[in-house]
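**Q** what shape does this take:
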Amino acid sequence: MNSLTDIRRPVALTEEVYARLFDQMMTHGIAPGTKLSVDALARTLNVSQTPIREALARLEAQGLVVKVHLVGYRVAERLEHGRLDQIYEMRLLTEPHLAALAARNIGEKERAELSALWQNMDTGAAFRTPEDYTRFSRLDEEFHGSIAAASGNKVIAEALSALHVHVHLFRMSQPLTAISDAIVEHRRIAAALAAADPDAAAMAMRDHILNSQRRFAQE
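**A** Predicted coordinates:
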């Protein structure tokens, strides 16, 4: 498991800091509600405050951290079930439509990238640890984000970008075997996009979202 220890490589430093903090939040190594000190994080990771602030700004945009006036940052609290239901309502209203648009508009390059993303999920199907799940969550976020981008509707794509992270935080409380079901559902979506079938893509996305919501209801 990645820990909050010294980061030594200078390449893409902000991305490294972001990835380290993201991993810790997704695995609850940094618990919801925890106060975050820019100065303390800079000392712990042995970097300047600049990449810390840039990483925290990105996490804030995703809704993973909250900036509190005159206090600093804290990790966002885990969403209430009612709020999660509202997220799923928005997803059902938008993502099937985006999948249909993507099936019409997607190019060969984007289609190949989506296929590669799904295959990367599938090859890592034996998810056993929170760290495995963090890797899956990144692939899942990229998969859904790529479909939204391929739809051509930037407004909806941007509105959805922060929602998947909170879904993943909820899924951390589920058995990791639930991931295998999501992978099968992703395969249906990818196949519909590969076939350039808007109706099938919309239906596969709708089924995936409903199944994901049902899995949470079983907690």
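
**Q** going forward, measure contacts between C-alpha atoms and count neighbours the same way
**A** Noted.

**Q** check contacts around Pro32.
**A** When contacts are counted by C-alpha atoms under 8 Å, 6 or more residues apart in numbering, Pro32 is found next to 25, 75-78.

**Q** what about Arg20, how many neighbours?
**A** When neighbours are counted by other C-alpha atoms under 10 Å, Arg20 registers 18.

**Q** quick check: which element contains it?
**A** In this assignment (DSSP states H and E), Arg20 forms part of helix 13-26.

**Q** give the other helices and strands that that helix contacts.
**A** Helices and strands touching helix 13-26, by 3 or more C-alpha pairs under 8 Å, 6 or more residues apart in numbering; DSSP states H and E, are helix 49-61, helix 130-151.

**Q** make CSV from the ones you listed and add distance to Ala202 and mean neighbour count to it.
**A** Formatted as CSV, these follow (distance: least, C-alpha to C-alpha, whole Å; neighbours: other C-alpha atoms under 10 Å):
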stretch, distance to Ala202, mean neighbour count
helix 49-61, 27, 19
helix 130-151, 11, 20
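
**Q** Ser115 is nearest to which of those?
**A** Nearest of those to Ser115, taken as C-alpha to C-alpha: helix 130-151 at 9.1 Å.

**Q** ranges for the strands of this protein?
**A** Assigned by DSSP state E, the strands in the chain fall at 35-36, 65-68, 72-75.

**Q** contacts for the second one next, please.
**A** It stands for strand 65-68. 56, 59-60, 73-76.

**Q** buried sites along that strand?
**A** 65-67 (16 or more other C-alpha atoms under 10 Å).

**Q** ok, longest helix in this structure?
**A** When the chain is parsed with DSSP state H, its longest helix is helix 81-105.

**Q** distance between that one and the chain's centre?
**A** Distance, stretch centre to chain centre, for helix 81-105: 14 Å (C-alpha atoms, centre = their mean, to the nearest Å).

**Q** just want the angle from that helix to helix 130-151.
**A** Going by axes from the mean of the first three to the mean of the last three C-alpha atoms, to 10 degrees, helix 81-105 is angled at 50 degrees with respect to helix 130-151.

**Q** would you do the same for the sequence below? I want to compare the two.
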Amino acid sequence: MKKNISSLSEEVYQHLLDQIFSNQLKPNEKIAESKIAAEFNTSRTPIREAMRKLQSQGLINIYPNRHAEVASFTTKEIQDIGTLRISLDLLSIKLAALYGSRADFIYLQDLANQCLQAFYNNNGYLRRKLDTDFHMELCRISQNELLYQMQKDLSLKIQFILLHYEFPIENEEEHLKQHLTIIDCIMNNEIDKAKKISIQHLMEFYHLDIKDPEEFFMKQENDF
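**A** Here you go, the predicted model:
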């Protein structure tokens, strides 16, 4: 049975996404439409539809009448993502404290521990995935669909950055343990403490240069 364009496009999308996140396609690498067309025995229409979706997610760049290539990020772009990530996580923490159940937080603890174990096992791919999963789950608990969708869109860029760019952290083990501390604080209703640790956690990772970050982000919250 012949597949329709929409179905083929989704298959191509997943194929390209897998290649990007398995490091088979690297930043700035051109995407060979003719090779993909041969692999899927299809015209270029579903391929271009898939690439437009990846472009909208910030993972590839399309140059009309020339070529498409895997995206790359400047230091400034990565830091902009980090700044937005902090703002979204702070809101997630507040809403998770309001709507989260004990079962939700136990599952978060499990993700945090799995992430830490992946670090101990030197499994960089799994550690990166679980790190992203932790922040996505924290957002899901917020029960705010719009916030969750914003985090979901951002998470693909973050996974890409985690895979392709080095972020030296002085003590990575302690950095990952901060996930567990954040959960403990939320469960103990120490929301401001949870937010401060989250700010420190992400400031360190993204190497952001913001003076008095706690005042900046927490005052920013109060201004809304």
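
**Q** which positions in structure 2 sit opposite the longest helix of structure 1 in the alignment?
**A** Counting by TM-score structural alignment, helix 81-105 of structure 1 lines up with residues 75-99 of structure 2.

**Q** that stretch vs structure 1 - mean distance after superposition?
**A** Aligned to structure 1 and superposed, stretch 75-99 of structure 2 gives a mean residue distance of 1.9 Å (mean C-alpha distance after the TM-score superposition for structure 1).

**Q** for that stretch, buried residues please.
**A** Neighbour counts using 16+ other C-alpha under 10 Å place 78-79, 81-83, 85-97 of stretch 75-99 of structure 2 among the buried residues.

**Q** same question, stretch 26-35 of structure 2
**A** Neighbour counts over stretch 26-35 of structure 2 (16+ other C-alpha under 10 Å) mark 26-27, 30-31, 33 as buried.

**Q** how about stretch 156-173 of structure 2?
**A** 156-164.

**Q** who's sitting farthest from the centroid in structure 1?
**A** Centroid-distance maximum for structure 1: Leu70 at 29.1 Å, with C-alpha atoms, centre = their mean.

**Q** before we move on, the earlier item: ok, and what's touching the match of helix 81-105 of structure 1?
**A** In contact with stretch 75-99 of structure 2 (C-alpha under 8 Å, 6+ apart) are residues 135, 138-139, 141-143, 147, 151, 154, 158, 161, 186-187, 189, 191, 194-195, 198-199, 202-203, 206-208, 217.

**Q** before we move on, back to that, how about the strands of structure 1 in CSV, adding distance to Glu108 of structure 1?
**A** Converted to CSV, the strands of structure 1 look like this (distance: least, C-alpha to C-alpha, whole Å):
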stretch, distance to Glu108 of structure 1
strand 35-36, 43
strand 65-68, 36
strand 72-75, 39
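
**Q** neighbours of Gln24 of structure 2, just the number please.
**A** As a measure of burial, Gln24 of structure 2 has 10 neighbours, counting by other C-alpha under 10 Å.

**Q** gap between it and Glu49 of structure 2?
**A** Distance, Gln24 of structure 2 to Glu49 of structure 2, by C-alpha to C-alpha, to the nearest Å: 21 Å.

**Q** how about Arg85 of structure 2?
**A** Distance of Arg85 of structure 2 to Glu49 of structure 2, given as C-alpha to C-alpha: 28 Å.

**Q** likewise Ser72 of structure 2?
**A** Computed with C-alpha to C-alpha, the distance linking Ser72 of structure 2 and Glu49 of structure 2 is 21 Å.

**Q** cool, His175 of structure 2 as well?
**A** Distance from His175 of structure 2 to Glu49 of structure 2, counting by C-alpha to C-alpha: 39 Å.

**Q** residues in contact with the helix holding Arg20 of structure 1?
**A** Here helix 13-26 of structure 1 makes contact (C-alpha under 8 Å, 6+ apart) with 2-4, 7, 29-32, 45, 51-52, 54-56, 58-59, 64, 75, 130-131, 134, 168-169, 172.

**Q** cool, and stretch 32-45 of structure 2?
**A** Stretch 32-45 of structure 2 has contacts (C-alpha under 8 Å, 6+ apart) with 5, 12, 47.

**Q** distance to Asp104 of structure 2 added to these, as JSON lines?
**A** Formatted as JSON lines, the contacts of stretch 32-45 of structure 2 follow (distance: C-alpha to C-alpha, whole Å):
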{"residue": "Ile5", "distance to Asp104 of structure 2": "39"}
{"residue": "Val12", "distance to Asp104 of structure 2": "34"}
{"residue": "Ile47", "distance to Asp104 of structure 2": "39"}
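
**Q** out of the residues you listed, which one sits closest to Asn171 of structure 2?
**A** Proximity of the contacts of stretch 32-45 of structure 2 to Asn171 of structure 2 (C-alpha to C-alpha) peaks at Val12, which lies at 39.1 Å.

**Q** aligned partner of Glu215 of structure 2 in structure 1?
**A** With TM-score structural alignment as the criterion, Glu215 of structure 2 has no equivalent in structure 1.

**Q** give me the neighbour count for Glu215 of structure 2.
**A** Residues lying near Glu215 of structure 2 (other C-alpha under 10 Å) number 12.

**Q** repeat for the one 3 residues further on
**A** Residues contacting Met218 of structure 2 under the criterion other C-alpha under 10 Å number 16.

**Q** measure it to Ala97 of structure 2 for me?
**A** The spacing between Met218 of structure 2 and Ala97 of structure 2, counted by C-alpha to C-alpha, is 16 Å.

**Q** thank you kindly, that will do.
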